[in-house]
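Q: generate coordinates for the sequence data below:
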Amino acid sequence: MSRDVSGKRFQGRGTMSAIPGRFEVHIIETENDFHPVSSPETEIRYEYAKTLITSNQSPDIPFRLSVNPYRGCEHGCIYCFARPTHAYLDLSPGIDFETRLTAKINAAEIFEKELRHPNYQCQPIALGINTDAYQPIEKELKITRSLLNIAYAYRQPVSLITKSSLILRDIDLLQLMASEHLVHVGVSLTTLDNDLSRRLEPRAVPGSVRLKMIRALSEKNIPVTVMIAPVIPFINDHEMETLVQASVEAGAERVGYVMLRLPHEVAPLFEDWLHTYFPLRAERVLSHLRSMHGGQLYQGEFGKRMTGTGVYADFIRQRFHLARRKMSVEERKSEQLDCSRFQVPPQCGDQMALF
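A: Take a look at the predicted model:
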């Protein structure tokens, strides 16, 4: 497959690049200068999934099972660690990741089938991890809502992480689940600077709206953890203490942070973004990222990839812990969700449904 990576600059999107995936064989290059063009329209492909629940063995994330109703994400966050997954679809981790989306249209059916499987053993499931389960197309498709309905019917505990105010649409259902210790919500908070937010996360709601989300959820007794992520040297790291304080004051029970991660194609995409918007500090940012990853922009080693190592990483860690202690907030731990309530409900036609 050929890919035109000629000099296009996309306006209104997170990336300005149609960078090819790492598995592409043929790449077409031209000598045209970069020039602004209209933002591509969002395309949605409907997929009939064969399986939905996936597992991982990573020791530095607090869940083993996850479900993703969508591939790609229209929020367009330039730093998104999931961008490289589009390379497996023979699509660009750049502009394609945020404009050529896949919706697993039969997700609810497959989810229920897998929960009913005789070999399934209940444990918490993380919903919407690779890409945001509440990204804009969810407003119309309502796949995430259907998955939550099934989870509640089976008393299957779930955790969510989002940066979208669309989650408030489902606050009635989340409140019911929270009353039985079946749900935990994570909110990703990057910055309270609206200009920076528009550049980093062009189609996501700003930080001020996310604080309102946290408050609305916590007022309904829905437990919320805030993840300050990603922390980027000399871009948003100066906001650490402000973000911790604002999160706790909005009602967050726990707060954590993640340093910027740049796996595979995310590194050149972020470098391009950095030189475009912050040319005078770009090399300083990149130098500090390398200092945390043994001279490279990223190392995927478990236990280090989320926080980095070295002087600067230790400095951020100390600042974060001091800010959290000042606000008397709990250390981030795995969510205590109740798996003991799980029960496969009878279906129409089941013999037990007659009683």
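Q: all contacts plus neighbour counts: C-alpha atoms, from now on.
A: Will do.
Q: who are the packing partners of the longest helix along the chain?
A: Residue-count comparison of every helix in the chain, with assignments taken from DSSP state H, identifies helix 311-326 as the longest. Packing partners of helix 311-326 (3 or more Cα pairs under 8 Å, 6 or more residues apart in numbering; DSSP states H and E): helix 240-250, helix 282-292.
Q: by contact count, what packs against the first one?
A: In this structure, helix 240-250 packs against helix 207-219, strand 224-231, strand 254-259, helix 311-326, with contacts taken as 3+ Cα pairs under 8 Å, 6+ apart.
Q: wouldn't residue 353 be in contact with residue 344 here?
A: No - using Cα atoms under 8 Å as the test, residue 353 is too far from residue 344 to be in contact (11.7 Å).
Q: how near is the residue nearest to residue 231 when sequence neighbours are not counted to residue 79?
A: Taking Cα to Cα, 6 or more residues apart in numbering as the measure, residue 231 lies nearest to residue 259, with 4.6 Å between them; neighbours along the chain are not counted. Between residue 259 and residue 79 the distance, using Cα to Cα, to the nearest Å, works out to 11 Å.
Q: anything in contact with each of the two?
A: With contacts taken as Cα atoms under 8 Å, 6 or more residues apart in numbering, residue 259 and residue 79 have residue 230 as neighbours in common.
Q: sorry, back to before: residue 353 and residue 344: who's more crowded?
A: Just comparing residue 353 and residue 344: by other Cα atoms under 10 Å the higher neighbour count belongs to residue 344, 15 against 10.
Q: okay, and that one sits in which element?
A: Element membership of residue 344, judged by DSSP states H and E, is empty: it is in no helix or strand.
Q: pretty sure it sits against residue 154.
A: Yes - between residue 344 and residue 154 there is a contact at 5.6 Å, judged by Cα under 8 Å.
Q: give me the common contacts of those two.
A: When contacts are counted by Cα under 8 Å, 6+ apart, residue 344 and residue 154 have residue 115 as shared neighbours.
Q: another sequence for comparison is provided below:
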Amino acid sequence: MSDAAAPVPVPADRRKGRGALTNQTNRYERIAREAAHDGWDIPEDLPPLRTEVTDETPRTVITRNASPDISFDRSINPYRGCEHGCIYCFARPTHAYLGLSPGLDFETRLIARPDAPDVLERELRKPSYRPATIAIGTNTDAYQPIERDRGIMRAILEVLEAYNHPVAIATKGTLIERDADILGRMGRKGLARVGLSVTTLDAKTARAMEPRVPSPARRLKAMRTLTEAGCDVRVMVSPIIPALTDHEVEAILKAAAAHGAIAASSILLRLPQEVAGLFSDWLTEQFPDRANRILNRVCELHGGKLYDAEWGKRFTGQGHWARLMTHRFAIAARRNGLASQLPPLRTDLFALPPRAGDQLSLF
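A: Purely as a prediction, here's the structure:
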């Protein structure tokens, strides 16, 4: 053990299909740990990293925020950690609160909240509750692979539909097509909207950045499935990575519009806390020829730093390149008929469904 041990990459054969190279110690730990050879010349083939899931029983599931540059004030996260493994994910540092690494732990040691639907229903029934759009998928993806077996997200949607409660979902997972029936019914009432993230149209680049996310072509197909079911879809070009994916913005918007998207939004690359080191290491391995160029451009966007968390700047960046990208995006969105703003989802339909034993209203 060492007080200042540099993160050591996990052998490539053990992290196949994962995004991070290391399991670097989180920022709250005083001591870093790294693997070391024990001195014995005995071959030891360690197994590939497998996904481990632990259940958590939450007291509440609706998380509130008062950030001035976020458009929603409440959200739900059915899972902590995300098996998609996107190397740029800004949510990685949240694993530090659990005493885990934002690196490979974030992708392999997941927390599921199977009681979330029941807890949500209790919260919605509180006399003090006032409806407003609940955002889902803003931290970790509710449609990551383990949702196929756990079904927590679908159960949450069933609760929201029963209460006619508005919901906005952000995802990269095409498993959302499974819930097109619910989302279509809610969408036609003005109660549901989906944002599908497409960062690149290049399957090879996507596989490197987002190792367990469905291909860009599959995500575009999911847009069509949802829109045909009756649910409006926004394409989210997030994040835009300078010198790596920024040249694709116009093509992504054109493809999304052709698959039924009616709106578009974007966020520039964010590298908070441990994400900066994880992303830098990944760039050096995957794109050594342009790693320095990409990181230098990112620093230009954030006043000479890899990240600036100041409200109003963290999503858009600053400087000439940021202004140019904003202008390019706006032109391409208008050209493809993609709105930047959509009308708010309805809250006036919210009502508590009757339960067994409840006295029925006479009117």
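Q: just the TM-score for the two chains, thanks.
A: For this chain pair, the superposition-based TM-score is 0.95 by TM-score structural alignment, normalised by the length of structure 1; 352 aligned residues with a Cα RMSD of 2.1 Å.
Q: out of the helices and strands packed on helix 311-326 of structure 1, which one sits most buried?
A: Stretch with highest mean neighbour count among these: helix 240-250 (a mean of 19; mean count of other Cα atoms under 10 Å).
Q: now do the same for residue 123 of structure 1: its match in structure 2.
A: Under the alignment by TM-score structural alignment, residue 123 of structure 1 pairs with residue 132 in structure 2.
Q: for its match, give me its contacts.
A: If you count contacts by Cα under 8 Å, 6+ apart, residue 132 of structure 2 has them with 74, 165-166, 347.
Q: kindly reformat these as CSV containing secondary structure, distance to residue 123 of structure 2 and neighbour count.
A: Written out in CSV, the entries for those read as follows (DSSP: H, G, I helix; E, B strand; the rest coil; distance: Cα to Cα, whole Å; neighbours: other Cα atoms under 10 Å):
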residue, secondary structure, distance to residue 123 of structure 2, neighbour count
74, strand, 12, 17
165, coil, 12, 26
166, coil, 15, 26
347, coil, 16, 16
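Q: so where in structure 2 does the strand or helix carrying residue 269 of structure 1 end up aligned?
A: Assigned by DSSP H and E, residue 269 of structure 1 falls within helix 266-277. Under TM-score structural alignment, helix 266-277 of structure 1 corresponds to residues 275-286 of structure 2.
Q: nearest to residue 293 of structure 2 among the contacts of residue 132 of structure 2?
A: In terms of Cα to Cα, no member of those lies closer to residue 293 of structure 2 than residue 74, at 37.5 Å.
Q: how far away is the closest one from residue 349 of structure 2?
A: 18 Å.
Q: ditto for residue 160 of structure 2
A: As judged by Cα to Cα, residue 160 of structure 2 and residue 349 of structure 2 stand 11 Å apart.
Q: in structure 1, which residues correspond to stretch 296-312 of structure 2?
A: Per the alignment by TM-score structural alignment, stretch 296-312 of structure 2 matches residues 287-303 in structure 1.
Q: who touches the matching stretch?
A: By Cα under 8 Å, 6+ apart, the residues outside stretch 287-303 of structure 1 that reach it are 58-60, 233, 261-263, 267, 286, 305, 308-313.
Q: between the two ends of that stretch, how far is it?
A: Distance between the two ends of stretch 287-303 of structure 1: 21 Å, counting by Cα to Cα.
Q: centre of the chain to it, how far?
A: The chain centre lies 21 Å from the centre of stretch 287-303 of structure 1; the measure is Cα atoms, centre = their mean, to the nearest Å.
Q: same question for stretch 139-151 of structure 1.
A: Using Cα atoms, centre = their mean, we find the averaged C-alpha position of stretch 139-151 of structure 1 to lie 17 Å away from the chain's own average C-alpha position.
Q: hey, where'd the helices end up in structure 2?
A: For structure 2, helices defined by DSSP H occupy the ranges 104-108, 116-124, 147-150, 152-162, 180-188, 203-209, 216-229, 249-258, 275-286, 291-301, 320-335.
Q: distance to residue 16 of structure 2 added to these, as TSV?
A: Output for the helices of structure 2, formatted as TSV (distance: least, Cα to Cα, whole Å):
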stretch	distance to residue 16 of structure 2
helix 104-108	11
helix 116-124	31
helix 147-150	21
helix 152-162	27
helix 180-188	32
helix 203-209	11
helix 216-229	20
helix 249-258	28
helix 275-286	13
helix 291-301	21
helix 320-335	34
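Q: residue 51 of structure 2: which of those helices is closest?
A: Nearest to residue 51 of structure 2 among the helices of structure 2 is helix 104-108 (4.3 Å), distances taken as Cα to Cα.
Q: mean per-residue distance, the closest one to structure 1?
A: By mean Cα distance after the TM-score superposition for structure 1, the fitted helix 104-108 of structure 2 averages 0.3 Å away from its aligned residues in structure 1.
Q: can you name the residues in contact with that helix?
A: With Cα under 8 Å, 6+ apart as the criterion, helix 104-108 of structure 2 contacts 18-23, 49-53, 81-85, 92, 95, 100.
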